[in-house]
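here is the input, now give the coordinates:
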Amino acid sequence: MNSVPTILVPISGGSKIKAGIVGGAGYTGGELLRILINHPEVEIEFIHSNSNAGNFVYEVHTDLFGDTELKFTNDLSNHIDVLFLCVGHGDARKFLQANPFPEKVKVIDLSQDFRLTDKSGIEYETTDHAGRAFVYGLPELNRDAIKQASNIANPGCFATCLQLGLLPLAASNNLNAEVHITATTGSTGAGQSLSATSHFTWRNDNLSVYKAFEHQHLKEISQSLKQLQGSFDKPINFIPYRGDFTRGIIASMYLDSDLTEDEALKLYADFYSAHPFTHVTTRNIDLKQIVNTNKCFIQVQKKGNKLFIISIMDNLLKGASGQAVQNMNLLFGLDEKLGLNLKATAF
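The predicted model follows:
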């Protein structure tokens, strides 16, 4: 496809942000829809899906029955303000090359295609084939740059959880030892396509390690830490686990540190004081506190000479679609929390 066809239905008036979604049938697309159909400043113009074109959204995302009469389409439209790409890794770059949207359309890509760059500094960017520049969209790291950006590379789920656990140390030049991390993610982190390790019969009552020491999100994490502390050159030893639950990430990290517990707590609290979704606590934390929210909770303790950090968040929200909407709010000058005051499941 060399050009973007327009939808035949007239575009309605008003000042709301007009959004298009590509890849709306998957997990991240579904979470994005759940947020945007209730967002007071957004109007969804199209939800692209080749495999589900013509079907009602609620026929795929059955929990949305009664909430929307929107249908999937295989048409695209230029008459939008923001385009969300909820496609597989490697497909976002191909999609933009085949479907060149006008420069005025802001793009928020939830794949890994535009996350990495050789540049340094807070406004590190990567570009697509047409020179469209992408800013790495971790608000706790690049919020000012995001506000001035045109296009966002949304961070990965593990990358978000782990970075939020380590950024305050890098920002204060206190990341001076190798880091040891164990993190477990829910089955939705594997995406909606079935595989041997995502079937219920395999995943239930089971636990397994994958991509030990070589997970793809390590590159994002190292890039961000060096952005804040250019001298950081220590190993990040990351052991990811597949959990036997549906959603959420819990990560435990430790490293040698000269900081006292009180110093570390103050450092973390100060760093995140202006960020509405990341909260530091001395209490024990658990996944049910954050599942179905855009929050990240961080617990900090000192054990001997080790600084011990626990970071928890929902992989589909703060780790994907919730953060994408947070970035959209920043791009368009809205309240960062708009549409994202979501309640945890609790039980």
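
CA only for contacts and neighbour counts going forward, please
OK.

residues in contact with Arg115?
126, 134-136, 153-155, 220 (CA atoms under 8 Å, 6 or more residues apart in numbering).

same question for His89.
Counting by CA under 8 Å, 6+ apart, His89 makes contact with 111-113.

ditto for Glu69
Shown in contact with Glu69 (CA under 8 Å, 6+ apart): 56-58.

now the residues you listed in CSV, with secondary structure and neighbour count?
What follows is the contacts of Glu69, written out as CSV (DSSP: H, G, I helix; E, B strand; the rest coil; neighbours: other CA atoms under 10 Å):
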residue, secondary structure, neighbour count
Phe56, strand, 18
Val57, helix, 25
Tyr58, helix, 18
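
now render these as JSON lines, adding distance to Val179.
Shown next, in JSON lines, are those (distance: CA to CA, whole Å):
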{"residue": "Phe56", "distance to Val179": "47"}
{"residue": "Val57", "distance to Val179": "43"}
{"residue": "Tyr58", "distance to Val179": "44"}
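
to compare with the earlier structure, here is another sequence to fold:
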Amino acid sequence: MDNGIMIKAGIVGGAGYTGGELIRLLLNHPQVDLVFAQSKSQAGKPVYSVHQDLIGETGLLFSDAATEEVDVIFLCAGHGAAQEFLTGAAVSLSTKIIDLSQDFRWQEDTEAGAVEAHDRAFVYGLPELQREEIKEAASIANPGCFATAIQLALLPLADQNLLTSEVHVSGITGSTGAGQSLSPTSHFSWRNGNVSNYKVLEHQHLNEIRRTLSSLQEKELPPIHFVPYRGPFTRGILCTAYLNFDLELAEALQLYKSYFRSHPFITITDTTPDLKQVINTNKCLLHLTMQGNQLIITSVIDNLLKGASGQALQNMNLMYGLGETTGLKLKASAF
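Down below sits the predicted model:
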């Protein structure tokens, strides 16, 4: 519900893909005043000169530092930069932090959602896992994009101790998942009309996936095998997970609908989903089917929204007691 507050927000690392999406969302949020968007590489330039979809939306200039005291800072500067910023900047402990990198998502020998750093306790920001903890948090470690899609596909099973056999997952992501810096595998001439796998069975998001699922399931977690693919498109993630399942499909559907019944961005769909249904939204679509004794779960999200900036804003809404969907009622581009 609208509690009448106005939230002063700032972004560190505003020139990248997640920073650009977050600027767009914050500018259109009814209870946010975007005070600054920092970028060392673009300082002094208009935000719209980098994020050209924002032409006519804002006259804000990129700053070279966090220029004013704000209520919440979003860290979008990439892995390692969040640690560097909090080490070097004088940020009040009363300022809430939402970090979109992997710097505070997990540490060895800690429980899920209990990372301590810079005199802060970082709560793992997956609302469908620990909404109540996020409401009370002052610092959030936003989940990874693949991690979000895969965890949402498996959370209801872990919650009922039903991850009892090896889980196999394949997933494909768009080029924006690699960030804005150019690399050989993000050039149009290489990416267009091409598919490749990478980090097979060793993707960095497996660490947080296993920690999250282990925090729910009392039984020992079985191996999770993940093969990620680079797709010839710009944004979106489609993952397919499958595992042995001793119950009927109808029981699985009931289980998933019950688990997600109060979560507004999750939809269990009867038809096979595709990326265009979720692109430019904070939605996750889940589709369940069975072949023999194999339960097959398809999960689709926009990697820049539910997989990054949209989820960060969802977390901010929860932290400030706002309606969870505030500023996030976005329309997909189906054609």
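
and which of the contacts of Arg115 of the first structure is nearest Thr282 of the first structure?
Pro155 (26.7 Å; CA to CA).

element containing the aligned partner of that closest one in the second structure, please.
Using TM-score structural alignment, the equivalent of Pro155 of the first structure in the second structure is Pro143. Assigned by DSSP states H and E, Pro143 of the second structure belongs to neither a helix nor a strand.

check Leu167 of the first structure too.
helix 157-171.

can you name the element that comes right after that helix?
Counting by DSSP H and E, what follows helix 157-171 of the first structure is strand 179-185.

which stretch of the second structure lines up against the helix or strand just after that next one?
Where DSSP H and E defines the elements, the next helix or strand beyond strand 179-185 of the first structure is helix 200-203. Taken onto the second structure by TM-score structural alignment, helix 200-203 of the first structure occupies residues 188-191 there.

residues touching the matching stretch, excluding its own?
Outside stretch 188-191 of the second structure, the residues touching it (CA under 8 Å, 6+ apart) are 175, 184-185, 231-233.

for that stretch, the distance to its chain's centre please.
25 Å (CA atoms, centre = their mean, to the nearest Å).

okay, now the corresponding residue of the first structure for Leu285 of the second structure: neighbour count?
In the first structure, the residue paired with Leu285 of the second structure according to TM-score structural alignment is Phe297. Neighbour count of Phe297 of the first structure, defined by other CA atoms under 10 Å: 22.

equivalent analysis for Lys211 of the first structure, please.
Lys211 of the first structure: 11 neighbours (other CA under 10 Å).

my guess is it contacts Pro240. True?
Yes. Using CA atoms under 8 Å, Lys211 of the first structure makes contact with Pro240 at a distance of 6.8 Å.

circling back to that earlier point, show me the contacts for the match of Pro155 of the first structure.
The contact partners of Pro143 of the second structure, by CA under 8 Å, 6+ apart, come to 100, 102, 105, 124-126, 307-308.

show me these that map onto helices.
For the contacts of Pro143 of the second structure, not one is inside helices, with DSSP state H as the criterion.

put together a markdown table for those residues, with distance to Gly88 of the second structure on each row.
As requested, the contacts of Pro143 of the second structure are arranged in a markdown table below (distance: CA to CA, whole Å):
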| residue | distance to Gly88 of the second structure |
| --- | --- |
| Leu100 | 18 |
| Gln102 | 18 |
| Arg105 | 20 |
| Tyr124 | 23 |
| Gly125 | 24 |
| Leu126 | 28 |
| Gly307 | 28 |
| Ala308 | 24 |
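
which of the residues you listed still touch in the first structure?
Mapping the contacts of Pro143 of the second structure onto the first structure (both residues aligned by TM-score structural alignment, their matches' CA atoms under 8 Å) leaves 100, 102, 105, 124-126, 307-308 still in contact.

and which of these is nearest Thr289 of the second structure?
Gly307 (23.8 Å).

that closest one pairs with which position in the first structure?
Residue pairing (TM-score structural alignment): Gly307 of the second structure is matched to Gly319 of the first structure.

just to check, its match is in contact with Leu162?
No. At 10.5 Å, Gly319 of the first structure does not count as touching Leu162 under the criterion of CA under 8 Å.

next, count neighbours for the alignment partner in the second structure of Phe101 of the first structure.
Using TM-score structural alignment, the equivalent of Phe101 of the first structure in the second structure is Val91. Neighbour count of Val91 of the second structure, defined by other CA under 10 Å: 16.
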